[in-house]
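> Sharing a model that was predicted from the sequence below.
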Amino acid sequence: MAAEQGPFLLLNTKDVVSRLHEWFPDAARELVVVTTRADIPPGEDAAYARRFRYLEVVDGIAGVPDDTLLGLARRFGVRRVLSLGEREVLRAAHLRAALGLPGQSLASATAYRDKHVMKSTLAAAGVEVAPMRKFRTADELVEFTWKTGYPVVVKELDSGASNGTVVLMDEQDLAGLPASPTGSPRLAEAWVEGDFYHVNGLMKGGEVVVGVPSRNLYSDWFSVAFDAPAMTGMLADGHPLSERLRDTARQVVAALPAAADLCAFHLELFHTADDRLVVCEIACRAGAALVVDVHEETLGVNFHGASLLGQAGRGEQVELRPSGERLGFVRFSPAKGTLRALPDTCPLPGTVSYRPRGEVGRVYDGLTGLGPHIAEMVFRLTGPDTEEELRRIEEWWDDNVVWEDRTNPVPDRWKTSRRKPADA
């Protein structure tokens, strides 16, 4: 095992390199960093390298062989392995197991990454999830659709942000489903129709330290499959669902194998028309898009920084300083078509910032994954009905953005309904 005073090995894919000294003032001695380009400007690698014990900038963490990472860990005698990205959770756990280092175990990391393990564990603990089946063959998928009916959601077991998610609406979609590119088993789930919610926060040792519930107008899949905005806003404490959502988060975190150290979590749930809360999934990392930014403003804590300090065994250094504000954000997705007009500013009350990023006159091909976007906005919420405030922003956007030859909008029956079917 590494000496107690050895450095930390960080596997990084987030824009935090320029902030690492806030959380690790002695980074020149303590941090061995393997990172994607993240927020390192081109040509600045050498300057940034002087800030750390060691810095290696790579195209992708997945492309770095395990032997290379193990070699770095042994070369510098690291005492812990740290990570922030979805794809690095299992990688870091495998490295810890190979090196005999403390931190999140392989069992815990697997439960937070493998959707079948995750939901099987939750179901056994009495937490409601959608009916599901792990399948490898077409016959197994057909059998599942016979039992549940359509729509059926097909996911990769370890996907994130709805990447690779396919919704089968009928037998024609089923027949056209391509085989898994890796030949690995996938997960089929029954469609859950309901409003979509997040709980973002920090957990430690199987308990929720802080959880902030938010309402999303659309699930990630709607943003990827159509051109729905990625829009979320924090709920008021007096909202009828706020405490129920927090309580469900506590049940979920307690049911899964615990991450011993402080780390962020991102929980997704559906609220159905018959008043059930159904868990979609949970991740042991911070939410994407502007989740970290708005929660840092409201809690006084950066989820990435808190997770790194927790994984380093320094969770006691994290101090919550809540402001009492409620914030939200939206990233407006490109449609399939030609962008003809884009608002320069947003006059709506509560606007904190609005940044147009699209190119008027450009032909867009919709969204591939959860970025890039053509505008983003942060806003302050003041009323008791978060959904009403979100829809006001969506209506303003729809009235002011102009597309020519638009081909892939959200279907009207979902766009106009107050209850949005959500899947993933």
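It's in. In this text the structure is predicted, and so the values were computed from the model without any measurement.

> rest of the way, CA atoms for contacts and neighbours
Fine.

> from memory E296 sits against H304, does it?
No - the pair E296 / H304 is not scored as a contact, 9.8 Å apart, by Cα atoms under 8 Å.

> quick one: the helices in the stretch 51-200 of the chain?
Assigned by DSSP state H, counting those that start in this stretch, the helices in the stretch 51-200 of the chain fall at 66-76, 88-99, 106-113, 115-124, 138-148, 171-175.

> Take this one as well and set it beside the first:
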Amino acid sequence: MNGRMFHVNGIAKSGQIIYAWPFAYLDTCLDFSQQGKAYGNSSIPRSDPLHDRLCKTTQRLLNILPKPSDSLVFHLELYENLDENRLPDDDFVLCEIAARAPGGSITHLIDLLSFQKDKSQSFARLDFRASVSLPISKLSEDNEEKVITELVIPRQPGKLMYIPRECPIHNLTYIPIADVDRPTIYEKFDVNGMNVACRFITHTKTMNEGQELVEKGFQWFESVCINIPFDEPCPATLIKELHRYFHRKIFL
């Protein structure tokens, strides 16, 4: 599939969606694990027509698929349909739908998007209440243009010597994850290991603005982290890093 990839996460009751959070992938988990690319997500604001199209497609799928009679927590993945001969309502192609909460960092993004003003609420709380058929409170959305974007930066093969603890870029939350107190060797993606170097999160009004900001963070990170080949001698590393330091790009 050549189109963009999206995921819709939500809760349905008696087959009808009561909450839905659509996101666009900025490269996927498969790209992260197989190609070493940064993986990310960008929420789709309710002011964007794409939000309504994704929610309507999700409801169409729920209408034709078997589902529980009470509450359902779901995670749906869709491809954009670029076929010129597609029918008017066939905007997307189904990848998968699962009767479960989204994985990875997505629930954290939903919390940042919808529950910042009410710390007593969270996606995990809604998930639990839905799973035991308890009433779910109505969510009040007061900002149709709020977008949250993240980018997760993978480790690269080599020995990670240094990552910064703070980022100078305005309106960008930087979360260092890799432990560099003792340099560690990384060969390739390992489902049982730590594969992440750091994470960037930002709140913006548009998806493009958010994507540009996390990409800027990625460029900054690549310019300052020190990841050396397995067998590179220390003097060569020192000379190379001094040269890079004096020719570095300034990020503000």
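Received, thanks. These figures come from a predicted structure and were not determined experimentally.

> care to give me the TM-score?
With the length set by TM-score structural alignment, normalised by the length of the second structure, the two chains reach a TM-score of 0.73; 214 aligned residues with a Cα RMSD of 2.6 Å.

> deepest of the helices of the stretch 51-200 of the first structure, which one?
Sort the helices of the stretch 51-200 of the first structure by mean neighbour count, taking mean count of other Cα atoms under 10 Å, and helix 106-113 sits at the top with a mean of 22.

> immediately after the longest strand along the first structure, which helix or strand?
In the first structure, ranked by residue count with DSSP state E as the criterion, the top strand is strand 192-204. Moving toward the C-terminus from strand 192-204 of the first structure, the next helix or strand (DSSP states H and E) is strand 207-216.

> circling back: compare E296 and H304 of the first structure (neighbour count), which wins?
More crowded of E296 of the first structure and H304, by other Cα atoms under 10 Å: H304, with 24 against 18.

> Not counting sequence-adjacent ones, nearest residue to E189 of the first structure?
Distances taken as Cα to Cα, 6 or more residues apart in numbering put M132 closest to E189 of the first structure, at 4.2 Å, once the chain neighbours are dropped.

> what residues are up against that neighbour?
By Cα atoms under 8 Å, 6 or more residues apart in numbering, the contact set of M132 of the first structure is L187, A188, E189, A190.

> still on that earlier bit, out of the helices of the stretch 51-200 of the first structure, flag the one nearest A273 of the first structure.
Nearest of these to A273 of the first structure, taken as Cα to Cα: helix 138-148 at 18.2 Å.

> Output the residue interval of the second structure matched by that closest one.
Using TM-score structural alignment, helix 138-148 of the first structure lines up with nothing in the second structure.

> name the element the most centrally placed residue in the second structure belongs to?
The second structure has N41 as the residue nearest its centroid, 3.0 Å off, counting by Cα atoms, centre = their mean. Here N41 of the second structure, judged by DSSP H and E, is contained in strand 39-43.

> Which elements pack onto that strand?
Counting by 3 or more Cα pairs under 8 Å, 6 or more residues apart in numbering; DSSP states H and E, the packing neighbours recorded for strand 39-43 of the second structure are strand 16-26, helix 29-35, strand 147-154, helix 207-224.

> sorry, back to before: so which of the helices of the stretch 51-200 of the first structure gets nearest R362 of the first structure?
Comparing the helices of the stretch 51-200 of the first structure by their distance to R362 of the first structure (Cα to Cα), the top pick is helix 171-175, with 31.2 Å.

> Report the aligned residue range of the second structure for the closest one.
Under TM-score structural alignment, there's no match for helix 171-175 of the first structure.
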